[in-house]
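> build me a model:
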Amino acid sequence: MAGKRESARIAAREQEQAEKQRNAAGATYKELVEAHYIPWAEREKKSAAADKTRLKLHIFPVIGALTLDEVTPQVLEALRDKMVASHCRATALQVLALVRKTFNHLGRLGLHTLRNPVALVKLPRLDNACERFFTHDEFDRFLAAAGKLGNPDLHDACILAVDTGLRLGELNRLMPADVNLELGFLTVREADGKPGGVVPLNSRVRAMLQKRLLTIAPGQHIFRTTRDGDREMSRRFTRLARALGLNDGVTDRRQQLTFHSLRHTFGSWLALADVELYRIQKLMRHKTPAMVQRYAHLRPSWLASDVEVLCKPPSRPDHVAD
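I've put the predicted structure just below:
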């Protein structure tokens, strides 16, 4: 009897699944995304507003009227090429990533059993690794200007980022419970595929956090930004950098100072102070040593002892007596 009931339940689930897929088969990509993905994103994602903007401006005009099985890799390659030509490779990647997320979400809901078409699309390669970092004079000037703004968030966020190497998203997720001023460290929670870990605090950060925590309730974030917090802080940074002329005449994105440049500055200043690459890797919470090799050329002692031997006369070989 129990076996028959279980078989009946399985049959009912399969029938329900088949009914979902039949109903979705005639619906367009736009209809399904608006009915199922967007309401979920608005409840669960801080980046819901950005998702809706990309869908409206870039994705719906190209594939919105298609059914899911009509969204082929060839169609998405055309979308990719259009985005690269009219915007940039990074925007094209963001758009394709969002298409992948929507297909995955609709699949989890049982609305299709198709292979995600983005998996068969060659993604544009990025070469936008941040190369420029703040000089000490530039940072002091930027920090002084940020301190004159009405809101202290940017000033304090810059201190935290340049002295700990925190990413912007990690900074915006910090809660008072993550900070231990007595022992001098904070805890970064793993999120978005980025490793967490314990980050030591220097005296400048500890003084800033001690003052800031006096005004923060236990359940609040340390940086009280809006739902679109990452973009808000980044926009504040960009506006002030523009006002100070820090990026005047700089067209290469890798050479422009952005909020993420503060993390790159953290690693670069450590290397210039001759901190070992292994220690920089641990402080920046990089998964592999290869990710900190970009700082190797900044270490003053890097390979210096090896080339110094060229200034010394070669030692005479020892002769073994006959």
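
> only C-alpha atoms for contact and neighbour calcs from this point on.
Noted.

> quick one: neighbours of residue 144, just the number.
12 (other Cα atoms under 10 Å).

> er, residue 21 I mean
Residue 21 has 18 neighbours, counted by other Cα under 10 Å.

> correct me, but it touches residue 110?
Yes. Using Cα atoms under 8 Å, residue 21 is in contact with residue 110, at 6.9 Å.

> which residues in the stretch 51-200 of the chain form strands?
For the stretch 51-200 of the chain, the strands defined by DSSP state E, counting those that start in this stretch cover 179-180, 185-188, 197-200.

> what packs against the first one?
Using 3 or more Cα pairs under 8 Å, 6 or more residues apart in numbering; DSSP states H and E as the contact criterion, the secondary-structure elements in contact with strand 179-180 are strand 185-188.

> how far is the strand it packs on from where the chain is centred?
18 Å (Cα atoms, centre = their mean, to the nearest Å).

> list of residues touching that strand?
Contacts with strand 185-188, where a contact means Cα atoms under 8 Å, 6 or more residues apart in numbering, come from 170, 174, 178, 179, 180, 196, 197, 198, 199, 200, 201.

> one more, for comparison:
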Amino acid sequence: MYQRGKTWWCDFATPGGKRVRQSLGTRDRTQAQELYDKLKSERWRVDELGEQPAYTWDEACIRYLREKEGKKSLSDDVTKIKYFTGFFRGRELRSIKRDEVMNAVSKLAHQRGVTAGHNRETGKPVSDATRNRYIAFASTLFRLAANEWEWIPKAPVFKKRKEASRRIRWLKKSEAARLLAELAPHLRPIVQFALATGFRHSNIIGLEWSQVNLVKKMAWIHPDQAKAGEAIGMPLNAPAMEVLISQVGKHPRWVFTYRGEKIKQKAATGFKNALKRAGIENFRFHDLRHTWASWLVQSGVPLHVIQELGGWHSFEMVKRYAHLAPEHLREHVEMIDSQIDSGTNLSQVSLTGTEQQERKKALLGARP
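Now for the predicted structure:
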């Protein structure tokens, strides 16, 4: 053992000749000695007795991040790793039980700043959807450790919470007009383009002229830019073309700019203030995509077409909009017409023949 700064490190060779050099993570010599002896003992059992190495939670997270470094949502995974590490730092991966993970998930709360491993006093409980995302991450990590890395004998099975169905938030045409009237000049074309194409915010502010063909009236999103990892080709309608033409000449590369430069982030304050002035509540920029899909559904566009245009990987995602246009169910409902005589009043079906005759006489007698 030796010190580097004030922290103790170890450097030794295993019976198999492999060199182990790592930090012992403590400034206390007694604790360092205990960990050093434990590490040497474990390495001996692995080499001489063929036991499986005792990998830690930390090692699993490091390997996960290394293997998933190209993942688009890796920053979200980092947030989850930071949270769980507050509970499992230094723990052997095989010693972590399902109930411990679920207990950590149950303590999730909305927090300011970086998510910590313990609940804060002012934290509000998060939604079941958020909890399920943390459960899904833990499930993925343990499955990798068991099935691909062979670090643990078996992955625990996690059961997700049942999520409440959420109402799809979309704008009526009159609301959209009010919003557009309140937006700043550099935000208005972005929102107009979102309503016309259903593109996500990141795809809009990152749109380059090389992705647009004004002659063929087409725009496309490359696979590495799409959330589902597949290219999206979008035929441009008249409103989208009008927006693009208004942007021509403002920048040689980027379609949407602010003060001559590429827009780097959401203008959250400007968008929020415009919503407030327009009298629109409970609305996010991403809901413009919901609005686009909702308008198409209400115009009679089939769901499978909307799925392809919007680049949704799963049809289940598009079915959220089906209730907005139930006309496709009408022919099935009207099949009952053939079972009902044209002269039959459904309100009289439960009446006997005599009762129906008496009601008819009463109605005729009441006429002037």
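
> of the contacts of strand 185-188 of structure 1, buried ones?
170, 174, 179, 180, 199, 200, 201 (16 or more other Cα atoms under 10 Å).

> what about the second one, distance to residue 191 of structure 1?
This points to residue 174 of structure 1. Distance of residue 174 of structure 1 to residue 191 of structure 1, given as Cα to Cα, to the nearest Å: 12 Å.

> cool, the fifth one as well?
The spacing between residue 199 of structure 1 and residue 191 of structure 1, counted by Cα to Cα, is 15 Å.

> what's the longest strand along structure 2 aligned against in structure 1?
With secondary structure taken from DSSP state E, structure 2 has its longest strand at strand 7-13. Per TM-score structural alignment, strand 7-13 of structure 2 has no counterpart in structure 1.

> pull out the buried residues from the helix or strand just after that strand.
Sequence-wise, the next helix or strand downstream of strand 7-13 of structure 2 (DSSP states H and E) is strand 19-23. Neighbour-count burial for strand 19-23 of structure 2, counted by 16+ other Cα under 10 Å, picks out residue 23.

> of the contacts of strand 185-188 of structure 1, just say which sits nearest to residue 132 of structure 1.
residue 170 (21.5 Å; Cα to Cα).

> mind listing what the closest one touches?
If you count contacts by Cα under 8 Å, 6+ apart, then residue 170 of structure 1 has 188, 189 around it.

> mind running it again at 10 Å?
For residue 170 of structure 1, the contacting residues are 161, 187, 188, 189, 190, 191, 192, 194, 196, 230, by Cα atoms under 10 Å, 6 or more residues apart in numbering.

> drop anything exposed from those.
161, 187, 188, 230.

> of all those residues, which two lie farthest apart?
Among those, 187 and 230 lie farthest apart (Cα to Cα), at 19.1 Å.

> thinking again about what came up before, of all the buried ones among the contacts of strand 185-188 of structure 1, which two lie farthest apart?
Longest span within those, Cα to Cα: 170 and 180, 16.2 Å.

> hmm, who's touching stretch 283-292 of structure 1?
164-167, 188, 194-200, 263-264, 266-268, 270-271, 277-282.

> my bad, stretch 217-234 of structure 1
Contacts of stretch 217-234 of structure 1 (Cα under 10 Å, 6+ apart): 45-50, 152-154, 156-157, 167-179, 209, 212-213, 215-216, 235, 237-238, 258-260.

> 7 Å instead?
Here stretch 217-234 of structure 1 makes contact (Cα atoms under 7 Å, 6 or more residues apart in numbering) with 46-47, 153-154, 168-169, 172-176, 216, 259.

> what would the contacts of residue 170 of structure 1 look like in a markdown table with distance to residue 143 of structure 1?
Formatted as a markdown table, these follow (distance: Cα to Cα, whole Å):
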| residue | distance to residue 143 of structure 1 |
| --- | --- |
| 161 | 12 |
| 187 | 25 |
| 188 | 24 |
| 189 | 27 |
| 190 | 29 |
| 191 | 28 |
| 192 | 29 |
| 194 | 27 |
| 196 | 27 |
| 230 | 19 |
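
> can you confirm residue 47 of structure 2 is in a helix?
Yes. Per DSSP: H, G, I helix; E, B strand; the rest coil, residue 47 of structure 2 lies within a helix segment.

> and for it, the neighbour number?
Per other Cα under 10 Å, the neighbour tally for residue 47 of structure 2 reads 16.

> okay, the strands of the stretch 51-200 of structure 1 in TSV with distance to residue 7 of structure 1 next?
Below are the strands of the stretch 51-200 of structure 1 laid out as TSV (distance: least, Cα to Cα, whole Å):
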stretch	distance to residue 7 of structure 1
strand 179-180	53
strand 185-188	47
strand 197-200	47
